[in-house]
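A.B. asks: Only the shape, not the letters, is given here:
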């Protein structure tokens, strides 16, 4: 019998009474306007979606050097810090690298369909972002493939009404430093803002993890008349980082800052350009025409593609040789999206219709490496380049039609129905002679999917908002899984996810308290999972059926001096049907890296108008590291302390992260199948988290806010 979530009734009552999204600044939850739920500004109380907004005040308060420092404050969201911007994400899904999320910049996916990267948020310049909106659950009816677990939309900063210039600097005791800059100016009809950063990391607690990054975002807004505007955004981000990789259990326990690597690296360059023409060209209508371009290269000799055996018991040695690979990937995208919104019945009825076209030619090349290793220290000492493993191109083409109907039959009730039809084509050409080691024969294949959505909101009072939502998400096999993985014959199926949401939002009459609770049930079919054959070696497979269900909650309070919030989720993620062979059946087991509890809480105090002090706690419960549910990571609790002081145009801030110097892992997994002898040093891997880190910063802004 399938087990369902069972929470103590008292706990449920407390959560229902005190749940909330993070505390808002100078705005209540139900007054919040979001754009990601319908691609146009809409009051959250009319949006039947589990959606949260991280506003400008929170971003300025936290000054994140890593996106997880703000996203983890959202109920049901957790982003691991794998170092130098690299990450994995959990939104209504286990902590994963799977293509179940959509990351967007002003509503445009930052990567095309089929070319998902779980690290893709390092291609966002946070200094150029005004706010972040997070949709939890499938959003494929508007945003297409991969928006299954959720979508994260980064909204760029527009120019302010008055001239402004900013410069800042921050540094940590772990060798990290960052320079920020920005300028902004406006006239009667146009505005321009340019914001960027340069950062590097040298030394620190890990023996091999230096990096440098840079990013710049330019946004230009132009009024072409009373009815027409033109918004143009250009973003460039660059990353070069060494890759320390993971450790076996013995080394994680005894020397967490150690690395076996001496030559692994990743280099990324990402350029995006978009221009959106928007006009109220007919009564009650709004038309938006958006053209965009992407150029991306990711070249790497990655630590996760070095295949060597772990340490054998104390006194033994490592294997003296290993295998590895380099990967070079690049793509260019050209896309166009046309959307029209029309209001009827004195705005009680709203229709949104749209179409999008996108073409993305990409190239991929992989080389095999023969690697040498010191058998006593475990350090990889050198390599020689061998044969070409993969050399192919794929022309990725996507076409979509979408529509959404919003109807308000009563003042307090809004009904929403929508759907999107996607056709995605992979035109694959293998430049090598096809074989089990060089890839499949050239082919063309297409995927077609319709993603519907139904939702409703009800506002029985000005303080209470209830909503429900039924939606479908989907994810076609990734290009890298289909043609670059270890599968000799590509036969992966698209994954489909069906979701049900029930939620309530509350804001007190005095606007000091706000709260939210959401229940969800997400069923995945043919979900693609990564099956670990041995440490560092895995392949994609379709699981027959999976279940994801949980409750997201929180509480927020803000007054002049004090503010507090408590956000979190309790969830279950299970395989309902998953047989990897005739003898291995994981049906009914928990999925790997699926903590049941994720909780983030913070208390802040402002003893003066210029000074704010805060303490934050992040809790992650234990989870199974293996498919057989026999090996566990015990979870962790981290304490972060922050202080900031503002005086005229200057601001000073400091942060103490992992203040108790807790030993923990950002990622823990095991290849143990549940059959045969268990060898933790050969089968378990850990990516250690950072120890106590102290950061200080200073920023000066010239010009009125």
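C.D. replies: That came through fine. The model shown is predicted, which means the values in this text are computed figures rather than measured ones. Residues are numbered from 1 along each chain as shown.

A.B. asks: Please make it C-alpha for all contacts and neighbour counts, starting now.
C.D. replies: OK.

A.B. asks: other SSEs contacting the one helix or strand residue 274 maps to?
C.D. replies: Using DSSP states H and E, the element containing residue 274 is strand 265-279. Packing partners of strand 265-279 (3 or more C-alpha pairs under 8 Å, 6 or more residues apart in numbering; DSSP states H and E): strand 228-242, strand 285-301.

A.B. asks: Moving C-terminal from the last one, which element do we reach first?
C.D. replies: Meaning strand 285-301. strand 321-344.

A.B. asks: now the helix or strand just after that following strand, how far from the centre of its chain.
C.D. replies: Once the chain leaves strand 321-344, the next helix or strand it forms, by DSSP H and E, is strand 349-373. Chain-centre distance of strand 349-373: 16 Å, with C-alpha atoms, centre = their mean, to the nearest Å.

A.B. asks: tilt between strand 349-373 and strand 321-344?
C.D. replies: 170 degrees (axes from the mean of the first three to the mean of the last three C-alpha atoms, to 10 degrees).

A.B. asks: Between strand 285-301 and strand 349-373, find me the angle.
C.D. replies: Using the same axes, to 10 degrees: strand 349-373 against strand 285-301 is 0 degrees.

A.B. asks: helices or strands next to strand 349-373 in the packing?
C.D. replies: strand 321-344, strand 380-410.

A.B. asks: out of the ones you listed, which comes closest to residue 119?
C.D. replies: Evaluated with C-alpha to C-alpha, these place strand 321-344 nearest to residue 119, the distance being 14.4 Å.

A.B. asks: And the closest one, what does it pack against?
C.D. replies: strand 285-301, strand 349-373.

A.B. asks: Show me what the first one is in contact with.
C.D. replies: The one in question is strand 285-301. Residues from elsewhere that reach strand 285-301 (C-alpha atoms under 8 Å, 6 or more residues apart in numbering): 110-111, 263-281, 325-343.

A.B. asks: Got another one to weigh against that:
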């Protein structure tokens, strides 16, 4: 089926503008500040995702979107998906509780290793090692206390290697090491409660800080709930020769999970939407990261080294699989990020770095109860252990960037070379038998375990960027780059049916992007066009073999706009029109899907809002999030109609220390699906959208 491009749907509402990162040749932060002040903007000039140290001028920012502190406060997101609505090209599909499926210049990513298409960080530290990603891993970051979320779209920087195919999301936690005290309380519909605390103290040339978030949410569906605890610690030392910044984040999630509801447009029925057909499903997860960044300068050269440690543990029922097996996984790792920045002369800079990571992961999947369903499922999905293995990953990467600037021109050329080795050890019987060696009926068991082995992968990601500063307010740029991701351990070692080994290659993407960004008399804008071609895409074919011979195409246009309509009225827009298609012979449901649109890839996603500052202390706003129709199966035979959801808010600043915010989400109580899907086993299935709900927030700060 062919469809002509449609115009992005216009929405009105509360969406703070995406703060545009600026790292311009002839426009310093000091020069920009008066302009922004005159326009009454809150655009932040930050490049931490484009560079690891403040002394560096960073990469040409390309399509770098920043959801700043004001935007995060206005949105007061219950789930990270709500915060990322403010980024053009992002389309996160919320599951139940804190679960989600990501999308950034891509279809919604799903499957065993799909999370490898997007790199997620907190304070510049990868949340997980490149071979052990988890599709929901952003809930392991402290987004609730973030001072900003930076989103770099596309494979635009040699700083990032494997997994940065479609982009990078970096959650920046606040520097709490300065004297302050803040506390907040959220009370909402369906038993939602959240408490936030932030405090810090200074002494001599040091500082200590603490941020805590406690969440308790009973949810609107039967037998669902979320209890989540997050703690972030910070330390700062400012010496004459060197400075040190250190951080630690611990998160803990205890979630009772509600699964899909089934049946065509079942989400439109209020009673069905509230039901939970997987009452035993749960997810328990904890994560700990600690890091310390040491910076020092000698002459015209700045050095940075950041050692870190990570640990994650997770147990959950796979309610989306036949037999609902239990998975237990954990990873423990250490790594170092480093960077040397040299000012060769006034116009030329060099940056060089080496990154290393060693992570050991363990994986266990087992099933206690008999599988329900057809005779085939009962026979091929047995009780007992399905997988039991451990993997040690060794990663080593080096990168080099050369930056040259002259007058209004700026050129950057760089590349990253990375090697990843897996040492896999199978701890149970090889093959597709039951865990006691018995054969399954219908030709064998569903799950197949390969022999112990080693796998080695290498990737090179070059990048060429050119920008021209037209004047003090406007810049145009272009970028040509290549990104890659190594196969995930889940793709290599969790095989099915007759497959005994997965001979996979690195997934690669070639990207070209052109864009313009800048400031107008009454606003700011970021406009970008991109085209990406992916090769060696990894998928499970019609024989249930994990292979890497797929190809896909991705193209789109994105616009982020912040416009001051009047002295008190501001319009904010973030929207994208895109197309994502299969580009090689590939069979699904007995059909060749070459040329089909990729499922769960709406052409249009947009948010456009109005904020009304009625007085210095009172403001109101409303927003409309629109998602267009999309196919729910690779054959393009089934689809979801799309949706429009309206939010509204009111904010009162009673005094410098106390403010109150009231948010009404889904104000018109629309019946919609957060995620729509189709499988040959279940037919249409959905995660229903949440009904109308109200959240009252009270914030207090002592100083």
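C.D. replies: Perfect, I can see it now. Just so we're clear, the structure is a prediction, and the values are computed from it rather than from any experiment.

A.B. asks: ok, back up a step: now render the helices and strands packed on strand 265-279 of the first structure as TSV, adding distance to residue 564 of the first structure and mean neighbour count.
C.D. replies: Formatted as TSV, these follow (distance: least, C-alpha to C-alpha, whole Å; neighbours: other C-alpha atoms under 10 Å):
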stretch	distance to residue 564 of the first structure	mean neighbour count
strand 228-242	34	20
strand 285-301	39	19
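
A.B. asks: could these be laid out in CSV, adding distance to residue 670 of the first structure?
C.D. replies: Listed next are those as CSV, based on distance: least, C-alpha to C-alpha, whole Å:
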stretch, distance to residue 670 of the first structure
strand 228-242, 24
strand 285-301, 23
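
A.B. asks: Can you find the partner of residue 507 of the first structure in the second structure?
C.D. replies: Aligned by TM-score structural alignment, residue 507 of the first structure pairs with residue 519 of the second structure.

A.B. asks: same question, residue 299 of the first structure
C.D. replies: In the second structure, residue 299 of the first structure lines up with residue 315, judged by TM-score structural alignment.

A.B. asks: For burial, what's the neighbour tally of the nearest residue to that match once chain neighbours are set aside?
C.D. replies: Distances taken as C-alpha to C-alpha, 6 or more residues apart in numbering place residue 328 nearest to residue 315 of the second structure, at 4.5 Å, with adjacent residues excluded. Residue 328 of the second structure has 17 neighbours, counted by other C-alpha atoms under 10 Å.

A.B. asks: quick one: the aligned residue in the first structure for residue 328 of the second structure and residue 462 of the first structure, what's the gap?
C.D. replies: Residue correspondence to the first structure (TM-score structural alignment): residue 328 of the second structure is matched to residue 328. Distance from residue 328 of the first structure to residue 462 of the first structure, counting by C-alpha to C-alpha, to the nearest Å: 55 Å.

A.B. asks: Regarding the most centrally placed residue in the first structure, what is its secondary structure?
C.D. replies: In the first structure, the C-alpha closest to the average C-alpha coordinate belongs to residue 89, at a distance of 5.1 Å (C-alpha atoms, centre = their mean). On the three-state scheme (DSSP: H, G, I helix; E, B strand; the rest coil), residue 89 of the first structure is labelled strand.

A.B. asks: Residue in the second structure paired with it?
C.D. replies: Match for residue 89 of the first structure (TM-score structural alignment): residue 102.

A.B. asks: Also residue 75 of the first structure?
C.D. replies: Using TM-score structural alignment as the criterion, residue 75 of the first structure maps onto residue 88 of the second structure.

A.B. asks: now residue 181 of the first structure
C.D. replies: By TM-score structural alignment, residue 181 of the first structure lines up with residue 197.

A.B. asks: show me what contacts the nearest residue to residue 540 of the second structure once chain neighbours are set aside?
C.D. replies: Spatial nearest neighbour of residue 540 of the second structure, excluding adjacent residues (C-alpha to C-alpha, 6+ apart): residue 546 at 4.4 Å. Contacts for residue 546 of the second structure (C-alpha under 8 Å, 6+ apart) come out as 491, 492, 495, 499, 502, 504, 538, 539, 540.

A.B. asks: The same query, at a cut-off of 10 Å, please.
C.D. replies: Contacts of residue 546 of the second structure were listed using C-alpha atoms under 10 Å, 6 or more residues apart in numbering, and they are 112, 491-496, 499, 501-504, 538-540.

A.B. asks: From those residues, which land in helices?
C.D. replies: With DSSP state H as the criterion, helices contain 491, 492, 493 from among the contacts of residue 546 of the second structure.

A.B. asks: nearest to residue 699 of the second structure, of those residues?
C.D. replies: Closest approach between these and residue 699 of the second structure, by C-alpha to C-alpha: residue 491, at 45.2 Å.

A.B. asks: I'd say the closest one and residue 506 touch.
C.D. replies: No: Residue 491 of the second structure is not in contact with residue 506 according to C-alpha atoms under 10 Å; the separation is 11.8 Å.

A.B. asks: shared neighbours, these two?
C.D. replies: residue 538.

A.B. asks: Counterpart of residue 478 of the second structure over in the first structure?
C.D. replies: Under the alignment by TM-score structural alignment, residue 478 of the second structure pairs with residue 468 in the first structure.

A.B. asks: Which residue is the nearest non-sequential neighbour of its match?
C.D. replies: Closest residue to residue 468 of the first structure apart from its sequence neighbours, by C-alpha to C-alpha, 6+ apart: residue 502 at 4.6 Å.

A.B. asks: which SSE is the one you found in?
C.D. replies: Assessed by DSSP H and E, residue 502 of the first structure sits inside strand 495-507.

A.B. asks: Give me the neighbour count for whatever residue of the first structure lines up with residue 422 of the second structure.
C.D. replies: Matched to the first structure by TM-score structural alignment, residue 422 of the second structure sits across from residue 426. Other residues near residue 426 of the first structure come to 22 when the count uses other C-alpha under 10 Å.
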